[in-house]
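>>> Okay, predicted coordinates and the sequence, questions at the end:
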Amino acid sequence: MTLRERLLLSPLYDWFGKRSYAQSGEDIIADLELGRKGKGVYIDVGAFHPKLFSNTYLFYKRGWSGVCIEPRPEAKEWFLKVRNRDKFVGMGVGAKKDVLEYFEFDDSATNTFLKDQVEKNIKEAGRKLKRKINVAVMPLADILASSGLGNAPIDLMSVDVEGMDLEVLASNDWKKYRPKLVICEDLEYDFESPKSSGTVKYLLGLGYGLVAKTPYSLIFKDKNTREE
């Protein structure tokens, strides 16, 4: 854990009135789209850290709870300490049940299961590979089925898994676990050709509409969601 990550676990981080914990204000946009709802349920895939770059911690502070999924072994202790209302799942998400190599870097925000991403991290971003570990992965639908969510309505799903976002989305059971709002990382989105994005095509096909774009993420809303 870096010094920055340790400091962010302290309650002092919250006492200075920070409004957004997300990387680019995704949580503020989601809050507006969801009508500043008092309590709700979220699913956070690639939750990374309880507060840093979190699309869901703002909602946790308000009384929400949900399922946080993160493969970093050290993350479990942090989430149990800081976000004990949440169900933490320490594994990866993929198309099928498997055990995959997980590559950890000096900048843990760039950790990945993808070997081609490893090369980019080293050659293009100058990151240093710290270690490789084996991590269990399961489809999102299977993880949620054993999470204790039951039939609780899901307000928000956040997906940030360094290049595997579409695979994660496709592993969900959208009839059973259908959030009102989806935040998904998409660094390849092209304003001039939005449907060239696999994420856009997939979620539009499921009946979602693209409502916002930040430097790192796309935000989709279920077209059947009623305004509250």
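On my side now, so go ahead.
>>> From here on, just use CA atoms for contacts and neighbour counts.
Noted.
>>> For the helix or strand where Leu204 lies, buried residues please.
Element membership of Leu204, judged by DSSP states H and E, is helix 198-205. Judged by neighbour count using 16 or more other Cα atoms under 10 Å, the buried positions of helix 198-205 are Thr199, Val200, Leu203, Leu204.
>>> what's the farthest-apart pair in these?
Spanning the widest gap among the buried residues of helix 198-205 are Thr199 and Leu204, at 8.4 Å by Cα to Cα.
>>> what about Asn18, which SS state?
Careful, residue 18 is Lys; it's not Asn. coil (DSSP: H, G, I helix; E, B strand; the rest coil).
>>> count of residues packed around it?
Using other Cα atoms under 10 Å, Lys18 has 9 other residues around it.
>>> what's the answer for Asn172, then?
Asn172, neighbours per other Cα under 10 Å, totals 20.
>>> ok, and here's another one to check against it:
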Amino acid sequence: MKTKIKKVIRKLMPNMYARLAEIKSNKILKQFKKDYPNTKIFEPVHKDARKLYSQDNQDYIVYENFFKGKKNGFFCDIGGNHPLTINNTIYFEELGWNGIVFEPLPYMSELWANHRKAKLFPFALSDSEGKVTFTIVKDSTGWEDMLSFIKETRDVDYDYETEEIEVETKVFKDIVERENIKQIDYLSLDVEGHELNVLKGIDFNKVRINILTIENNPASCYIYGDERIREIMFENNFKLWGRTIGLDDIYVNKDFLESLG
């Protein structure tokens, strides 16, 4: 009901709605800065201001601050979606890095196989093995399909045409053990609301991960983010180093941070 009311107000009084939304967002951002005074804040960017490939310069931020000049790294892209458009890992592959990607959408998996070198795992990740219903948001202008999601996690009502498919889920710790992966330099996690479940399936004691960007923008608190995600990361020796407002948290392994001097 609240969502429908918001849509009506947005349609009938767009200027008032925008102003109220701005006031609310500024208040929440102020609270975030108070709670995390040492976390770097990165504002959203217009597509013309993207320095590399990521939506809000995540790849550029990670490269410039932690991996500048590094040619032999290893990345992991969980929820890769399109391999070339608004993608967090393609730049690192262009630098010569190797990596793995998890992407359950059949047509996206085919694009990865044809256009990227990363090893492809065509299924979803979660905190248990099984099968889930995946809602595909059909592409109408070139980007909406990136909103596709696991229905059990985010059953929302988009104003786009959708279809549902069944996809297989695996657990991250089982895959990295089978593949004998001991270290990941950069992990990008963007699974439209299922991030918490994926994190529960990672054994941080078995694989060293240096940097993570994690989409953390639930509809109820997209400016501030979900504290449950942060609790898991703090418990596993990570620092909330940065945040792209309304989108991603950027985490740095404290041991890795110390090694940088």
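It's in. Here the structure is a predicted model, which is why all the values come from computation and not from measurement.
>>> And the TM-score between them?
TM-score for the superposed chains, counting by TM-score structural alignment, normalised by the length of the first structure: 0.82, backed by 200 aligned residues with a Cα RMSD of 1.9 Å.
>>> matching residues in the second structure for the helix holding Leu204 of the first structure?
With TM-score structural alignment applied, helix 198-205 of the first structure matches the range 228-235 in the second structure.
>>> which other residues reach that stretch?
Glu195, Leu196, Leu199, Asn216, Lys239, Leu240, Tyr251 (Cα atoms under 8 Å, 6 or more residues apart in numbering).
>>> so the second one sits in a helix?
I take that to be Leu196 of the second structure. Yes: with three-state DSSP as the criterion, Leu196 of the second structure is part of a helix.
>>> Contact partners for the residue mapped onto it from the first structure?
Counting by TM-score structural alignment, Leu196 of the second structure corresponds to Leu166 in the first structure. Taking Cα under 8 Å, 6+ apart, we find Leu166 of the first structure in contact with Gly198, Thr199.
>>> From Glu74 of the first structure, how far off is Leu166 of the first structure?
Per Cα to Cα, to the nearest Å, Leu166 of the first structure is found 25 Å from Glu74 of the first structure.
>>> Repeat that for Ser20 of the first structure.
24 Å.
>>> before we move on, what about Leu32 of the first structure?
Distance from Leu32 of the first structure to Glu74 of the first structure, counting by Cα to Cα: 32 Å.
>>> Now do the same contact list for the spatially closest residue to Ser54 of the first structure that is not a sequence neighbour.
In space, and not counting its chain neighbours, Ser54 of the first structure is closest to Ala22: 4.7 Å by Cα to Cα, 6 or more residues apart in numbering. Going by Cα under 8 Å, 6+ apart, Ala22 of the first structure touches Leu52, Phe53, Ser54, Asn55, Thr56.
>>> taking those residues one by one, which sit in helices?
Per DSSP state H, helices hold no members of those.
>>> picking that back up, average offset of the helix holding Leu204 of the first structure relative to the second structure?
After superposition onto the second structure, the average distance of helix 198-205 of the first structure to its aligned residues comes to 1.0 Å, using mean Cα distance after the TM-score superposition for the first structure.
>>> More neighbours: Ser20 and Glu74 of the first structure, which one.
Ser20 (20 against 12).
>>> Look up how far Ala30 of the first structure lies from the more buried one.
Distance, Ser20 of the first structure to Ala30 of the first structure, using Cα to Cα: 11 Å.
>>> and what of Arg127 of the first structure?
Arg127 of the first structure is 31 Å from Ala30 of the first structure, by Cα to Cα.
>>> So between those two, which is more surrounded?
Ala30 (24 against 18).
>>> What's the more buried one aligned with over in the second structure?
Ala30 of the first structure maps onto Val62 in the second structure, by TM-score structural alignment.
>>> quick one: contacts of the top strand by length along the second structure?
Criterion DSSP state E: the longest strand present in the second structure is strand 162-171. With contact meaning Cα under 8 Å, 6+ apart, strand 162-171 of the second structure is reached by 104, 123-138, 198, 201-202.
>>> Please repeat the previous calculation with a cut-off of 10 Å.
102, 104-106, 121-139, 145, 148-151, 197-203 (Cα atoms under 10 Å, 6 or more residues apart in numbering).
>>> Can you tell me what Cys76 of the second structure aligns to in the first structure?
Here Cys76 of the second structure is matched to Ile43 in the first structure, going by TM-score structural alignment.
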